[in-house]
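Asks: quick one: sequence plus predicted model below, questions after.
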Amino acid sequence: MTTQHDGRTGAPDPFHSFARRADRSDGLAHFRTRFVPSEGLVAYFDGNSLGRPTVHSVERIQKFLTEAWAGRLIRGWDEEWMELPFAIGDRLGRAVLGAASGQTVIGDSTTVLLYKLARAAVDAPRGSGRRTEIVLDTDNFPTDRYVLDGIAAERGLTLRWIEADPASGVTPEQVAAVVGAETALVVLSHVAYRSGFLADAPAITRIAHEAGALVLWDLCHSAGSVPVELDRWGVDLAVGCTYKYLNGGPGSPAFAYVRADLQDVLRQPIQGWMGSSDVFAMGPEYRPAEGMRRFVSGTPPIIGMLAMQDTLEMIEDRGIAAVRAKSLELTDFAIALFDEWLAPLGAKLASPRDPSRRGGHITVSHRSMRTVTATLWGRGVIPDYRDPDGLRIGLSPLSTSFEETYDGMAAVRDALRAELLRATGLG
């Protein structure tokens, strides 16, 4: 790409020059060649919703179909597949979650795993008697709110709502104000799905524990982008998807984390044969397996968990700290472009400017963003839209360049400007 010039002065655009320099010094730049090219793509701003496929994942899945599945047939279960959810889970735990082995498993959707762990938590035996409240926030992802509403109805519990600002997120002070002797469980997202606000997980976990409650963190927008230290933070439970920054593919299975000392205490509610102590005994009654196997229900989705291994390999290579460092550089750059190009058009930044409080995406708000998003999709620039009036810009560090970020933000500027002219009858 040739150097861009400032339309007002004719001088080389300093933002474009910065992008080119940043790409040359990017220690993760070589990973971009590992992703399958997308025809007609100018900029992909939706890595926080669906990651891009890797070249190796295509080869891995094809090889599995022709060799492992066709070649081994049902023997594959005894040879590898039965243990694959735990092997990949341990690998994900080490590379991404700060979790020692034996605490993470791959399987089911985020919704199902959230239900399993939340339901098990509120039914957990407690020496001080039954607790009757679940704490959550009004801006959490719909699945979290819907699942917890259903559990509350099933178990006769009360939902204690934290009113969260969509442009920020839940603070430790807000949690401290609502937890107490009746709190059974606190369920929050580590990174807010709309604003990208990064919650203070260690502080909130500590506050919940001081009240005698368990904590379940939703890591869907954290895993693979933001460093997580579940063991060090003393987290009880966590769930997250693998098709965002982990590039597992559409509908790839989620992961569940249960702290080691809780595994034989909690009884998960979907008692399937794969979670029993002797899977092939086919006994008359359910006896839960020890450890993380008891949180498995049905047959593991083996093909669905193959692709994420390639991203785990990249993260293992350079470390999650390097991924986070580039993520912050990309979002800082996007915010600088927002200030220069979009703020003068009336757009608002609906994400934290403080990098320590920001996850891997930013949201730009304007009343025209629904229309702008549709326009951009037709031009090969792919963000996504979230009410109210928010265009989300998800910058996946392993697959996104600074020049791609520049090109995409320039397209947002041009589309918004054109829409404003059209709305005023000048376009």
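Replies: Everything's here; your move.
Asks: every contact and neighbour count from this point should use C-alpha atoms.
Replies: OK.
Asks: and the longest strand for the chain?
Replies: strand 183-189 (DSSP state E).
Asks: after that strand, next one along is what?
Replies: helix 201-210 (DSSP states H and E).
Asks: distance from that next one to the middle of the chain?
Replies: 21 Å (CA atoms, centre = their mean, to the nearest Å).
Asks: okay, pairing it with this:
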Amino acid sequence: MSEPLAAEAAALDAADPLRGKRAEFVLEGDGGEGAEVVYLDGNSLGALPRAVPGRVADVVAREWGRLRVRSWTESGWWTAPERVGDRIGRLVGAGPGQVVAGDSTSVNVFKAVVAAIRLAGQDGHGRDEVLVDAATFPTDGYLARSAARMTGCRIRAADAADIADAAGPRTAVALVNHVDYRTGRLNDLPATTAALHAAGARVVWDLCHSAGALPVGLDAHGVDLAVGCTYKYLNGGPGSPAFLHVRRDLQPRFDSPLPGWNSHADPFGMSPDYVPADGAPRGRVGTPDILSLLALDAALDVWDGVDPTAVRAKSLALTDFFLRCVRTYVPAGRVESLTPDAHDRRGSQVSLRCVPDAEAVMAELVRRGVVGDFRPPDVLRFGFTPLYTRFADAERAARVLAGVLGR
């Protein structure tokens, strides 16, 4: 039964307009009997782009080793957060000067939520409520609660699909995940943003599981603030700098709760009084992490000339094909897809509920050369990164999964 689907996968790979991108990544590894590992965990950590090691070696040996402090100006270190931010901005639909790269996603969530509450205060409507996606990644919830305590706001959780309806006259800001990290459900960014604006509230979008996987359209949909990581679909490396987007017209009013020297209008003036910089640099805090920031810069080279709509088309085709292979190969009743079938509600991962032995199943998949991940209590997650994942990988993963579950 596997031969027709394997043949179909080969034909789809041959016709894939992004097929040449795979060669730009390090994907070697023993997947058993000489086969490459099927890597379907790019939604946790993206694969290494081949250009990164050489770039990092040059930064260490030449820019740091020989030029030393001169590299802040001669090598462009000082402006790297904005330069790299603009490269990310292209991939999430934000024009130049609205995205800054740096800090962690957690730090940027805190900056964005507090700044949004302060914007509401500047608007003078007495808004004191923070709405948070009930299924959010835990850190987002922790930080939203901390921001609410610090600003005297109350916090209320709602399902992402219901957040727009939940907003009321007291709502200052809603913090929403664009893609649910457990299920891969894509939440409706355009409609939710418009509804929150109509209710007089601001919105902060967490793009960790959508940046680099699908078009986001921050400018097109008037998103106020957004944050995201770069080590998943953007392949920036473990712990690579996150990013913060502040809509252009809101930048003069963006009041960061972390006013570091790097966001000062005259950082080397060493004034005891804080005067925020103009534009995207207002989102900076401390000295940027140059080694990881420039590794990210090199990793983003793989995106040169890539149309995010082509990435989205392949993502949907890959996840459709994988789900079809799972339904064909896997014994009935052993897994249940938690990921929506509808394309307008699906990110770039497939989550399968597997009871009662999901953790052991994933461990065996990894042992057999198919790398996904397990989320307690019973979820198998498979991330599909269109720049390097093949249809043959999807077919093999489903076939190996069937073999594990059929033991």
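Replies: Yep, that arrived. Values in this document were obtained by computation on a predicted structure and should not be read as measured data.
Asks: buried set for the longest strand of the first structure?
Replies: Using 16 or more other CA atoms under 10 Å as the test for burial, strand 183-189 of the first structure gives 183-189.
Asks: out of those residues, who's nearest Asp6 of the first structure?
Replies: Nearest to Asp6 of the first structure out of those is Ser189 (CA to CA; 40.5 Å).
Asks: distance of the alignment partner in the second structure of the closest one relative to Asp159 of the second structure?
Replies: With the correspondence set by TM-score structural alignment, Ser189 of the first structure lines up against Asn177 in the second structure. As defined by CA to CA, to the nearest Å, Asn177 of the second structure lies at a distance of 10 Å from Asp159 of the second structure.
Asks: mind listing the shared neighbours of the two?
Replies: The contact sets of Asn177 of the second structure and Asp159 overlap at Asp133 (CA atoms under 8 Å, 6 or more residues apart in numbering).
Asks: residue contacts, the match of Ser189 of the first structure?
Replies: 133, 136-137, 160, 187, 205-208.
Asks: can you redo those as TSV with neighbour count and distance to Glu336 of the second structure?
Replies: As requested, the contacts of Asn177 of the second structure are arranged in TSV below (neighbours: other CA atoms under 10 Å; distance: CA to CA, whole Å):
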residue	neighbour count	distance to Glu336 of the second structure
Asp133	22	24
Thr136	23	22
Phe137	16	22
Ala160	28	22
Asn187	19	20
Trp205	24	28
Asp206	26	27
Leu207	23	26
Cys208	28	25
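Asks: now those residues as TSV including distance to Asp224 of the second structure and secondary structure?
Replies: Output for those, formatted as TSV (distance: CA to CA, whole Å; DSSP: H, G, I helix; E, B strand; the rest coil):
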residue	distance to Asp224 of the second structure	secondary structure
Asp133	17	strand
Thr136	19	coil
Phe137	20	coil
Ala160	17	helix
Asn187	16	coil
Trp205	8	strand
Asp206	12	strand
Leu207	13	coil
Cys208	16	coil
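Asks: and the furthest pair within those residues?
Replies: Ala160 and Cys208 (15.4 Å).
Asks: and stretch 267-276 of the second structure, which stretch of the first structure?
Replies: Counting by TM-score structural alignment, stretch 267-276 of the second structure sits on residues 279-288 of the first structure.
Asks: and the matching stretch, which residues are buried?
Replies: In stretch 279-288 of the first structure, counting by 16+ other CA under 10 Å, buried: Pro288.
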